[in-house]
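A.B. asks: Here's my sequence, what's the structure:
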Amino acid sequence: VSVLPSATINQAMEKLVSDRVGSCLASSEIGEVKGVFTARDILKKMVQQGNSDKDKAQALRCEVSDIMTPAVQMFYTTPEDTLKQVRILMRSLGVRNMPVIKDGL
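C.D. replies: As a prediction, this is how the structure comes out:
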């Protein structure tokens, strides 16, 4: 599941809901991973933006690139890692989501 980094937060929310997921990769048009974002990132942006309807509407128009964790800061695993390795890694890092990425794509 991925969206372009230039997608709006509103478009990203629609993707999360339609695909029934809580996190999503932000990828270039050729599939290169640029970052990751979660439903929590969206909620955080909505709360930080302000309480008025105008503030919320403005937050929904922001780009995913404004809220995503950039690829260079991401924690991820590869197809070669075992489930046990991934579980231990996620627990030690305190993360709830960890994408599986092969060759940066």
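
A.B. asks: rest of the way, CA atoms for contacts and neighbours
C.D. replies: OK.

A.B. asks: can you map out the strands along this structure?
C.D. replies: For the chain, the strands defined by DSSP state E cover 2-3, 23-27, 33-38, 69-70.

A.B. asks: can those go into a markdown table with extra columns for distance to Met98?
C.D. replies: Listed next are these as a markdown table, based on distance: least, C-alpha to C-alpha, whole Å:
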| stretch | distance to Met98 |
| --- | --- |
| strand 2-3 | 14 |
| strand 23-27 | 9 |
| strand 33-38 | 9 |
| strand 69-70 | 12 |
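
A.B. asks: Export the ones you listed as JSON lines, with columns for mean neighbour count and distance to Gln58.
C.D. replies: Formatted as JSON lines, those follow (neighbours: other C-alpha atoms under 10 Å; distance: least, C-alpha to C-alpha, whole Å):
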{"stretch": "strand 2-3", "mean neighbour count": "20", "distance to Gln58": "19"}
{"stretch": "strand 23-27", "mean neighbour count": "23", "distance to Gln58": "20"}
{"stretch": "strand 33-38", "mean neighbour count": "23", "distance to Gln58": "18"}
{"stretch": "strand 69-70", "mean neighbour count": "18", "distance to Gln58": "20"}
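
A.B. asks: One more, please, to line up against the first structure:
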Amino acid sequence: MHRPVSDVLRNGGVVVYIAPHATVYEAIERMAFHNVGSILVLKNNRELVGIFTERDLLRRVVLKGLDARTTPISEVMTHDVIVVSSDTPRYEVERIMREQHIRHIPVADEERLLGVVSLRDILRVENEERKFEIDKLKEYVMEKPYPTYPG
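C.D. replies: Predicted coordinates:
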């Protein structure tokens, strides 16, 4: 269970991002197209300056009555982004998410963004591993006993 968070990354290494001057609507369109719950905000296509999530959309846009078509993403994104490295253990990433009350964390090595991992991604992989272990235990328990030979 000490496997790295890089094992959980989806989308084949595609980093879904948008520029800070883009609108919330443009961000939502991109998120929907890629079927993701968050989008990174990159300055000059390189520098991470924020993250925007479905929760941000609800709390910072919808509840405040802002127009998604005219509101810049930079006004409603989370600026202080927690980033983990690809070799961070999954259990550590899950702990950070629970303590910080966040569901998405960017994963990076050195200066290169590798993607975003969600709490759902981590829990999905953990459930798959548990199911595999249970299936193997069932096979072992249900295995026919070795034949006994007379004598």
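
A.B. asks: coming back round to it: what about the strands of structure 1, which gets the closest to Lys84 of structure 1?
C.D. replies: Closest of the strands of structure 1 to Lys84 of structure 1 is strand 23-27, at 21.3 Å (criterion: C-alpha to C-alpha).

A.B. asks: Now do the end-to-end distance for stretch 50-65 of structure 2.
C.D. replies: One end of stretch 50-65 of structure 2 sits 21 Å from the other (C-alpha to C-alpha, to the nearest Å).

A.B. asks: For the residue positioned nearest the centre of structure 1, which non-adjacent residue is spatially closest?
C.D. replies: Structure 1 has Phe37 as the residue nearest its centroid, 1.6 Å off, counting by C-alpha atoms, centre = their mean. Nearest residue to Phe37 of structure 1, sequence neighbours excluded (C-alpha to C-alpha, 6 or more residues apart in numbering): Met68, at 4.5 Å.

A.B. asks: what's the answer for Ile101 of structure 1, then?
C.D. replies: In this structure, Ile101 of structure 1 finds its nearest non-sequential neighbour in Thr78, 5.2 Å apart by C-alpha to C-alpha, 6+ apart.

A.B. asks: Tell me, how many residues neighbour the residue mapped onto the one you found from structure 2?
C.D. replies: Using TM-score structural alignment, the equivalent of Thr78 of structure 1 in structure 2 is Ser85. Using other C-alpha atoms under 10 Å, the number of residues around Ser85 of structure 2 comes to 18.

A.B. asks: was I right about Ser85 of structure 2 contacting Glu111?
C.D. replies: No. Counting by C-alpha atoms under 8 Å, Glu111 is not a contact partner of Ser85 of structure 2; they are 10.3 Å apart.

A.B. asks: Thought Arg40 was touching the residue nearest to Phe37 of structure 1, still the case?
C.D. replies: No. The criterion here is C-alpha under 8 Å, and Met68 of structure 1 misses it with Arg40 at 10.6 Å.

A.B. asks: ok, the two, which is more surrounded?
C.D. replies: Between Met68 of structure 1 and Arg40, counted using other C-alpha under 10 Å, Met68 has the larger neighbour count: 20 against 12.

A.B. asks: ok, that one - contacts?
C.D. replies: Ala26, Gly35, Val36, Phe37, Thr38, Asp41 (C-alpha atoms under 8 Å, 6 or more residues apart in numbering).

A.B. asks: With that, I have no additional questions.
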